[in-house]
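Novice: Show me how the following folds:
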Amino acid sequence: MAFRPPTPGLLVDNKYRLAERIGGGGMGDVFRAEHVLAGRAVAIKFLHPELADNSELSHRFFQEAQAVNRIRHPNIVDVIDAGVGDLGPYIVMEHLDGESLGMALARFGRLDMEAAVGVAIPVLEALDAAHRAGIIHRDLKPENIFIAFDPSRGSAVVRLLDFGIAKVLDSDGPSPRTRTGVVFGTPDYLSPEQATGDSPLDGRSDLFSVGVLLYEVLTGTRPFRAPTAVATAFRVVHAEVPTLASAGVTVDPRLEAIVQRLLQKDPAKRFQTAGDVVRELERVAADASRRTAALGRLINVQRRMALSLGNATENERDRLSSSRDRSRVGTPFDVSPAPPMRISPPLVSGSRVTEAPPGMRPSSEPAKPAPGATLSNALRNRGSEPTLLSQRGESLPTVRSADLGLRAEPTVRSADFGNLINRQRDTRRPNVTPVRPLPARFAGQYHVRGPVLRSVDRTIVDEYGRSARDEVVAQMPLRYADDFRHDSINALVGYDLEALDAYMELATSLVLRDLERWRDIGRLGVGGELHSLVRTLFARPLTDIASLMRRGTSIWSRLFTFGSWRVATGPTGRVTLHIGDFDPASLPLRLWVVGMVEETARRASGGGVKVTITLGELGFTSELACEISL
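Specialist: Below is the predicted model:
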């Protein structure tokens, strides 16, 4: 059965009116919606239409609703309804006002002890209930933990999300939905037994993941991070467990011991139940009110309370609802952040480094033109700033405070220096073109799907030749270059945004010489690598631009793990495409997106379409808005 893609304005089962898309991933999209009779705001998760006919995926999709209702715990997001409609399988959940732990970490770098424990205890209480019900979560990560404002309490609460790949422990043996050779979960947070598949899983696997989460929120780094998923899984299984102190963070020794015990390779050496961990953490941070207050500062409960009571000023209301406040780096409102973890390089091309408040890392803001300056002048100034590069052409790593003499470094024998120099000489690449790195606040946080990289790469080859493209790839960081060099980019895989950003920056300098060409490359991609994704829009000419844009956003938005896409029609009939939370996108990527949208609309409407950028024609700003007209 063919299902229509969900788009804003559609009615789901005559009950829920869809508003804007608020999230999603490889399996589906999440929309804010409203119950048309009760007036209640909800969140609806849809399985992607192209996956809905897969009975196994549909079964796993509804498993989340079944698991949540089997557990019934206040720290787990509530599932209200589920079904299959014209838009395919869907699950209706409570709508949460706040932000994910992943977003909080992106803004603050790391959390103080009380906030970290304040997040961990509710998650562990939810896991304890799940484990007692015979359910293992298997996909704990910052994006699946939400810090929400509860107006009935006037405080922040923590909700555990996404039981979509949870495992049900049946007395008859393993779940039939876990096939041999298939590993579910996110590599950084896998337990050793989850990574190898050598032994049955139980609740202690989730406790290992909690240990990874605690390490990350306290230090700002992941304990077993490696360049690839396979290398990360290998480190999870074999690498020695790092201490918090080795990352330059000093905490209560009892908390250090808790994290170390959670991260033991042998499940028998970990805590045996989530409840045991809760009791130990409560001894470390005993004051529940202080933990709650620390969480409240992360999402600015005071201002949210004023908004819910109608006491907020118009300016405060705009700030709170703005995507800029949800994703901006720095100290929002009155938060007292944790001490700094890294010292950013003082010179970053395309950015100016702003002085950070005490305890926070400096943030890089996009350079803005002076009053009256043209965009071309701003871009010219942007390109003239120096960049810190290693001899391999990669941006220099950030320096932790722990690296500045606070801990002993391993001794290097003089005989080793020759080998080090030779290795460095072997990996050095000549004629390195200086480019600005992706701003540090976005590093490792966001991904783009394979079709974007394939489209950009193929179009460069077709338009400028393989030798020009090879020159670009030759100067890319080695960890990203191989996929381009061997044409092994997979359309179904998400790739680090850094890979696309490095490619675009180098291609701009070495090949295009003109930023506006990225808009042309976006247009050309629609007739090439992107055609199979958008061809459903070309089935018949559509003259209703608003409807066309809504259908298009359900496709385009899946290409990125960032950005909130919505379409609006003004009083005069003008149609606007607005993308919020688009901070990680550079100017080349923005122009490429506009070109892709423009050409898709032109082909789908069978006529001339004009797309005018009205907001966000500078890289690394919160929003991008375009006006579309025939």
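Novice: When you work out contacts or count neighbours from here on, use the C-alpha atoms and nothing else.
Specialist: OK.
Novice: Compute the distance from the centre of stretch 6-15 to the centre of its chain.
Specialist: 26 Å (CA atoms, centre = their mean, to the nearest Å).
Novice: Give the buried residues for it.
Specialist: By 16 or more other CA atoms under 10 Å, the buried positions in stretch 6-15 come out as 6, 7, 8, 11, 12.
Novice: thinking the fourth one is in contact with residue 31, fair?
Specialist: Same thing as residue 11. No: between residue 11 and residue 31 there is no contact under CA atoms under 8 Å: 11.9 Å.
Novice: run this one through as well so I can compare:
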Amino acid sequence: MKSGDRLGSKYRLLRQLGAGAMGVVWEAIHETTQRRVAIKLLTKPSEDLRHRLLREARICGSIAHRNVIEIYDIGETHEGEPYLVMQLLSGETLAELLLRKRRLPQPLAAQIGRDIARALTAAHAVNVIHRDLKPANVFLHQEAGVEGLVVKVLDFGVAKNLAAVNESLVTAVGGAVGSPAYMSPEAIMAARDLDARTDVWSLGVVLFEVLTGTRPFPGGGQELVIRIATGKIPRVSEILRHVEPAFDDVVAMCLERDRAKRIASAAVVERLLQAYVGPNDASRIHVGLAERAMALPAPAAVIPEVPANLETTMPLPDNVPAPVAPAPILPMQPWTAAPAVDTTMPLSRSSAQAQPAGKAGTAILGPGPAKPATGPRGTALMIDARAVLAQAQRSAPPPSPPPPPSVQNVERSVARSSIAPASKKRRPSPILGLAVSALVAFGVGVAIILGLAR
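Specialist: Next comes the predicted model:
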């Protein structure tokens, strides 16, 4: 394809915007309506890639939400290959922003995470799980006439429709497709009963990276599999000193290895993050003025190592609670002892130096002998995950994780953080006390003198 070519007698190609292992994206114009769009074409047609492209069109077409990329049309080239006509976006991906900024302030991180959670909630409402959520698949769009950024979740090519009985859960026999650094433990082990909680885990990894500038599980290959499946799960507070405790708990509950203890839905994550969204924070991040279209996810670059003194070199502004009206004074009531209620949430605050992140290319994990293979968006790895974990468990037992905080406790912490501390009770003036003592002494002296006079 070249500039000036026509597709379906409707779209004229203008310029190439990006290319990847799966295909290429062009900016095009609808010759009747003059609307500019982005068109995704396959560069190496295969039955699997055709299936992924058609599935992306079908799934995105079923999700109508502002935070999900829009699919306008689907057609076929003269050679009979499918292509997608999508919304033309302007801005950059979250992965590109992190390469420039390394990490983001808490209010902006909360806003981006909240909007991703909204997109996932819309997808989960129609029984769709994304399965490949990562910064490279989150686009920060500058929409004309709208202040700030609009978060768009992209690339539903490996999404799973839980309601489709005949749709295969995996695209490789016996394996799971995704970006290993962001995959949940059950996804990396190719579990057959994946549900919406696998996307909640991936969102937790994204939030961890956005806040700290590093991924919770660095490395790659067998080492990465072992860390995700059995290793210690770090907390944001171990790397970032200035983080709200309840915000730290939200990320920790997304990264619960036990699905029964993990936050059950993206809607709950959205509600918890809303408390930390600041006014117009997205508009403060410059993403470039040149118009760009949503391209295929590029190979994710290595996130630079976070220096040990990052907290002092890049201070974040502390959240200032909004002032509230003082509580009314209530009449005194007889004192009765109330049962003790432990509302504290002991958190691990051990320091840990940030580690460099590894590459996040798409990998295919499944049983079979280990051998190198080439996959889309980076080098793919064929790993026998269960054999790797069995060997690791024989050598060292997995550490027992600390008990996680509950969603109810986190919501109480969020509520407490938004209320200003009550004013302290005023102490009596020491001058007043001295005056009272002097008057008492004077009265006693007068009484003694009168007694002696008698």
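Novice: okay, now the aligned partner of residue 245 of structure 2 in structure 1: neighbour count?
Specialist: Matched to structure 1 by TM-score structural alignment, residue 245 of structure 2 sits across from residue 253. Using other CA atoms under 10 Å, residue 253 of structure 1 has 11 other residues around it.
Novice: residues contacting residue 253 of structure 1?
Specialist: For residue 253 of structure 1, no contacting residues are found, by CA atoms under 8 Å, 6 or more residues apart in numbering.
Novice: before we move on, what about residue 55 of structure 2?
Specialist: Residue 55 of structure 2 neighbours (CA under 8 Å, 6+ apart): 156, 157, 159.
Novice: Likewise for residue 36 of structure 2?
Specialist: Contacts of residue 36 of structure 2 by CA under 8 Å, 6+ apart are 27, 28, 29, 30, 88.
Novice: and it, what pairs with it in structure 1?
Specialist: Taking TM-score structural alignment, the alignment pairs residue 36 of structure 2 with residue 41 from structure 1.
Novice: Okay, its match and residue 359 of structure 1: tell me how far apart.
Specialist: From residue 41 of structure 1 across to residue 359 of structure 1, the span is 37 Å (CA to CA, to the nearest Å).
Novice: do residue 479 of structure 1 as well
Specialist: 32 Å.
Novice: Overlap of the contact sets of residue 11 and residue 31 of structure 1?
Specialist: In contact with both residue 11 of structure 1 and residue 31: residue 18, using CA under 8 Å, 6+ apart.
Novice: Show me where the stretch 51-200 of structure 1 has its strands.
Specialist: With strands called from DSSP state E, counting those that start in this stretch, the stretch 51-200 of structure 1 shows them at 79-85, 88-94, 98-100, 135-136, 145-150, 155-160, 167-168.
Novice: The helix or strand residue 590 of structure 1 falls within aligns to what range in structure 2?
Specialist: Applying DSSP states H and E as the criterion places residue 590 of structure 1 in helix 587-605. Per TM-score structural alignment, helix 587-605 of structure 1 has no counterpart in structure 2.
Novice: where exactly do the helices run in the stretch 1-150 of structure 2?
Specialist: Listed in chain order, the helices found in the stretch 1-150 of structure 2 under DSSP state H, counting those that start in this stretch are 47-62, 94-101, 106-125.
Novice: and of those, who's closest to residue 305 of structure 2?
Specialist: helix 94-101 (11.1 Å; CA to CA).
Novice: and residue 479 and residue 359 of structure 1? which has more neighbours close in?
Specialist: The neighbour comparison of residue 479 of structure 1 against residue 359 (other CA under 10 Å) goes to residue 359, with 14 against 10.
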